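[1] only the shape, not the letters, is given here:
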């Protein structure tokens, strides 16, 4: 492990310490490590560098918008290779929340998320990508078949 020393002005350190406490980090170092992991992962996935990811896409939509629910379902079927699971929660008489769990090439996942969020009637959309790599190594002692699926693991950090 390497040690990195940084200097912060008093106001920034006080604000950072409040965040560390509010999020129940054990130390400033744990909080900084999380920030660095997020930045490294974001750079790895961004700017056309590609890579595989898992992701959650959450959005609120107005189910009264004409044919929107069907368009959203059609988009998920059109990209079935990316969609792992979907949850649907009715919020009130007009609004529903959906969360779509995704996996695949980061560029394709981001393009799908952008397309969903851009649909008329969709509000408050956000996607969270986590970079992963193929990993078929595991401690399972008996030989077995993966039946068409691949194992992925988050990047170490």
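    Thanks, I have the structure now. For clarity, every value in this text was computed on a predicted model and none was experimentally measured.

[2] please make it C-alpha for all contacts and neighbour counts, starting now.
    OK.

[3] just name whatever secondary elements the top helix by length along the chain is in contact with.
    Counting by DSSP state H, the longest helix found in the chain is helix 28-45. In this structure, helix 28-45 packs against helix 10-22, strand 122-134, with contacts taken as 3 or more Cα pairs under 8 Å, 6 or more residues apart in numbering; DSSP states H and E.

[4] please compare the first structure with the one that follows:
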């Protein structure tokens, strides 16, 4: 573990302490570590240093919109190699929320997500990307191999 010291003016220190209290951190160190990880992941994703990711894509749509549900399902089937799971929630008589868990090449995950969010009738689309390393591993418990995702640190 490496230690370093930072200096903050009183106002910024007070605001930081309020932020970490509201988020449930036990101390400043935990909060700073998480903030650094978040910034490093964001930089990796933006600079294409994260070739693979796991992601959650969430969006709201009106299921009465002409053929929208069928178009969304068709897009998911067309990119089935990226889709791990989809959760569908009925919000009211008209609107649905879907969250799709994705894994694969970051550029492909982003392109797929952009195409879903751009569909006419989709609202409130949000993509959350997490950089990972992907490894195909053989195990003694079977004759098959499978993919392991390791979040980058």
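    Sure thing, it's come through. All figures in this text were calculated on a predicted structure; none of them were measured in a lab.

[5] hang on, the earlier thing: identify, out of the helices and strands packed on helix 28-45 of the first structure, the most deeply packed stretch.
    The highest average neighbour count among those, using mean count of other Cα atoms under 10 Å, belongs to strand 122-134 at a mean of 17.

[6] which residues does that strand contact?
    Outside strand 122-134 of the first structure, the residues that touch it by Cα atoms under 8 Å, 6 or more residues apart in numbering are 41, 44-45, 51-62, 106, 110, 113, 116-117, 150-155.

[7] show me which of those residues are buried.
    Neighbour-count burial (16 or more other Cα atoms under 10 Å) is assigned, among those, to 41, 44-45, 52-62, 106, 110, 113, 116-117, 152.

[8] which parts of stretch 89-104 of the first structure are buried?
    The neighbour-count check on stretch 89-104 of the first structure (16+ other Cα under 10 Å) flags 95-104 as buried.

[9] now those as a markdown table including distance to residue 8 of the first structure?
    Output for the buried residues of stretch 89-104 of the first structure, formatted as a markdown table (distance: Cα to Cα, whole Å):
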| residue | distance to residue 8 of the first structure |
| --- | --- |
| 95 | 43 |
| 96 | 43 |
| 97 | 40 |
| 98 | 40 |
| 99 | 38 |
| 100 | 39 |
| 101 | 38 |
| 102 | 38 |
| 103 | 38 |
| 104 | 39 |
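
[10] and residue 78 of the first structure, how many residues sit next to it?
    By the other Cα atoms under 10 Å criterion, the neighbourhood of residue 78 of the first structure contains 12 residues.

[11] and what of residue 31 of the first structure?
    Neighbour number of residue 31 of the first structure under other Cα under 10 Å is 19.

[12] that one contacts residue 22, correct?
    No: Residue 31 of the first structure lies out of contact with residue 22 (Cα atoms under 8 Å); the separation is 11.2 Å.

[13] excluding its backbone neighbours, what's nearest residue 61 of the first structure?
    Setting aside the residues directly before and after it, residue 61 of the first structure is nearest to residue 122 in space (Cα to Cα, 6 or more residues apart in numbering), at 4.2 Å.

[14] among the helices and strands packed on helix 28-45 of the first structure, which is nearest residue 69 of the first structure?
    Smallest distance to residue 69 of the first structure across these (Cα to Cα): 9.9 Å, for strand 122-134.
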